[in-house]
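>>> this one's structure only:
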């Protein structure tokens, strides 16, 4: 198997960012759809995209796609796919499923039929009647949408937002993939100051440090496909060597985080240590109204409380006013704020230059972008 079709799943609204990351890795055959980015590449891409993609949720290997209006059709077309080219005889291969707007609406039945079809396909190839399933893990998914069945195998294992550094978090942690997306949607680069005045468990600051030093987000974790013979140890070794070669650990960074809650500051400091940035990032307890920085042309990125609970709303709205006053004292800075509060601009005291719809979990939010002047060229 030389060429594979991969699907990078994405949170709604981040598909274009994921596609840009895929292209930046050198893969050109890219198709963008709602919730996913599909592309064709050589097998080594399985390792590379798992290690490097910052804004994708997970990477799936596409085995086949076809219309299925009956269980018989689902069984026969699944059986005809080249499962034995991917699955070794001792593979562990559970099947999960979902169905949307399709005649085959019983997910449990679809899962059972796909499982049986894969077993029958492997029986033909391996000439055996029983599979122990005590080897490498291959999670198969059958996804039906408008009677089109897509069969994939998850290459990531744990979702890609699990970077391996955040063992500690607060009650509503910002997902690492969304944090990376928020940074990628700004004009920040490693030469400019970066500040998060609502740091929580430190995710934005840590993701910024990884971006600033070109450290692959998956460098510190394992993936389901590391044990797959179709990828092989050598390709994984080469991909990890590339990660190490491209990291710029010497890049100086000016990244600070602050929070009104001292417990959040302690969490952020602990996570920064776990990520290897303990001496590089600065966290301190501070209210947003006291925010100050001596640097110029910096970037503020924040995910403040939204005031979703009725009792919190007056306090949150006052905080938004304080934020606007504090950031207006930094005339050369740009600010990027994520919130679901529809009256944010009025409270902040300024109309955003641009807004973008993003989803923080199940919460529909706006990403308010206030552009400061560009730094002068050298």
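Looks like it arrived, so ask away. Note that the coordinates shown come from a computational prediction; the quantities given were computed from them, not determined experimentally.
>>> switch to C-alpha atoms for all contacts and neighbour counts from now on
Noted.
>>> give me the number of residues near residue 300?
As a burial measure, residue 300 scores 22 neighbours (other C-alpha atoms under 10 Å).
>>> Then residue 62?
The local packing of residue 62 (other C-alpha under 10 Å) involves 20 other residues.
>>> Are we agreed that it is in a helix?
No - Residue 62 is assigned strand when assessed by DSSP: H, G, I helix; E, B strand; the rest coil, not a helix.
>>> this is the comparison structure:
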């Protein structure tokens, strides 16, 4: 088996959760920075990380890292990398990336330099003046952060948030990887009951159920790394077999979802069925004004409407006030609410035990955490 260095980007605020997932997948030499986790491992670690991670956005092999403040430095740095170890004679290698707090700010310009330098590098390695690029596609991703350039090879394909169950969704769904991070923070376990009074397309409930039942998020999807010639096919098969062995068939989990929109209720049921967790999720149409918590202790985890999901901030805050009137006192229930509204606590009517800064895409939000007594 070979040893690789990987990088797994994630939502800002979920780095600690992801680092734990990577450790469980067998990753070593783990380094955590803002919005990403780097680690070392072999081909089997690559497969397990893709299949098992709930919060990683993708798993990329690092092809090289160096400082680049000019286009010349970028070009010359890429020319020195061992690219032919990863990219074949006929492979296509499209690239995209991003730049943050760096002197090279133009991503399109960087893309052109990356493409040209890679072509020179590979052309020399294979003795070709023109590379055919008529073979398999190897997606290249780069990042420039504080003038440090990182070139990577994607092993995930579609983003890891695409589990396969949410073929349809409501207007502004929470991304699956962020929902999974919140579920982890809430410490959802096999015997828990989770309630979402704004269930939308069911993402929070489904991620809770998959966590409780030990269902790996990538168990039933394909990864671009499965087509890489230097990663044996058997490591993917073995990783899936291992993931299946971890499923808890005796879990006593229950997810209860409510929404004022009948279409959202049906979406939740449909998506839960696709995810294979329909037997432990119930959903029904109910206004938050009519919400009553079950008589047993529950974990209420929710992403109430805001921003694109509401026309006015005033409407959202009116909703928060209604939430407070229906949920307070919490009793033995715990509550986890993600919202970008910094005034949530005062409108809701109760100060959170603590809150965590998270990012829903590029939108800064806070997860307000209320512990039951």
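Received, thanks. Predicted model only: the values in this text are computed from it and were never measured.
>>> Doesn't residue 300 of structure 1 belong to a helix?
No - counting by three-state DSSP, residue 300 of structure 1 is located in no helix; its state is strand.
>>> buried residues in stretch 184-195 of structure 1?
If you call a residue buried by 16 or more other C-alpha atoms under 10 Å, then stretch 184-195 of structure 1 has these buried ones: 184, 186, 188-190, 192-195.
>>> typed the wrong thing, it's stretch 63-83 of structure 1
For stretch 63-83 of structure 1, the neighbour count (16+ other C-alpha under 10 Å) marks 63-65, 68, 74-79, 81, 83 as buried.
>>> Could you check how far that stretch is from the centre of its chain?
Relative to its chain's centre, stretch 63-83 of structure 1 lies at 30 Å (C-alpha atoms, centre = their mean, to the nearest Å).
>>> repeat for stretch 71-84 of structure 1
In terms of C-alpha atoms, centre = their mean, the centre of stretch 71-84 of structure 1 is found 31 Å from the chain centre.
>>> Also stretch 149-158 of structure 1?
How far stretch 149-158 of structure 1 lies from its chain's middle: 16 Å, per C-alpha atoms, centre = their mean.
>>> Then stretch 37-52 of structure 1?
Worked out by C-alpha atoms, centre = their mean, stretch 37-52 of structure 1 lies 15 Å from the chain centre.
>>> repeat for stretch 93-113 of structure 1
26 Å.
>>> ends of that stretch, how far apart?
End-to-end distance for stretch 93-113 of structure 1, by C-alpha to C-alpha, to the nearest Å: 13 Å.
>>> buried sites along that stretch?
Of the residues in stretch 93-113 of structure 1, 93-99, 103-104, 107, 110-111, 113 count as buried by neighbour count, 16+ other C-alpha under 10 Å.
>>> What of stretch 226-235 of structure 2?
For stretch 226-235 of structure 2, burial by neighbour count (16+ other C-alpha under 10 Å) applies to 226, 228, 231, 235.
>>> In JSON lines, list these along with distance to residue 158 of structure 2 and secondary structure.
Output for the buried residues of stretch 226-235 of structure 2, formatted as JSON lines (distance: C-alpha to C-alpha, whole Å; DSSP: H, G, I helix; E, B strand; the rest coil):
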{"residue": "226", "distance to residue 158 of structure 2": "13", "secondary structure": "helix"}
{"residue": "228", "distance to residue 158 of structure 2": "15", "secondary structure": "coil"}
{"residue": "231", "distance to residue 158 of structure 2": "18", "secondary structure": "coil"}
{"residue": "235", "distance to residue 158 of structure 2": "20", "secondary structure": "helix"}
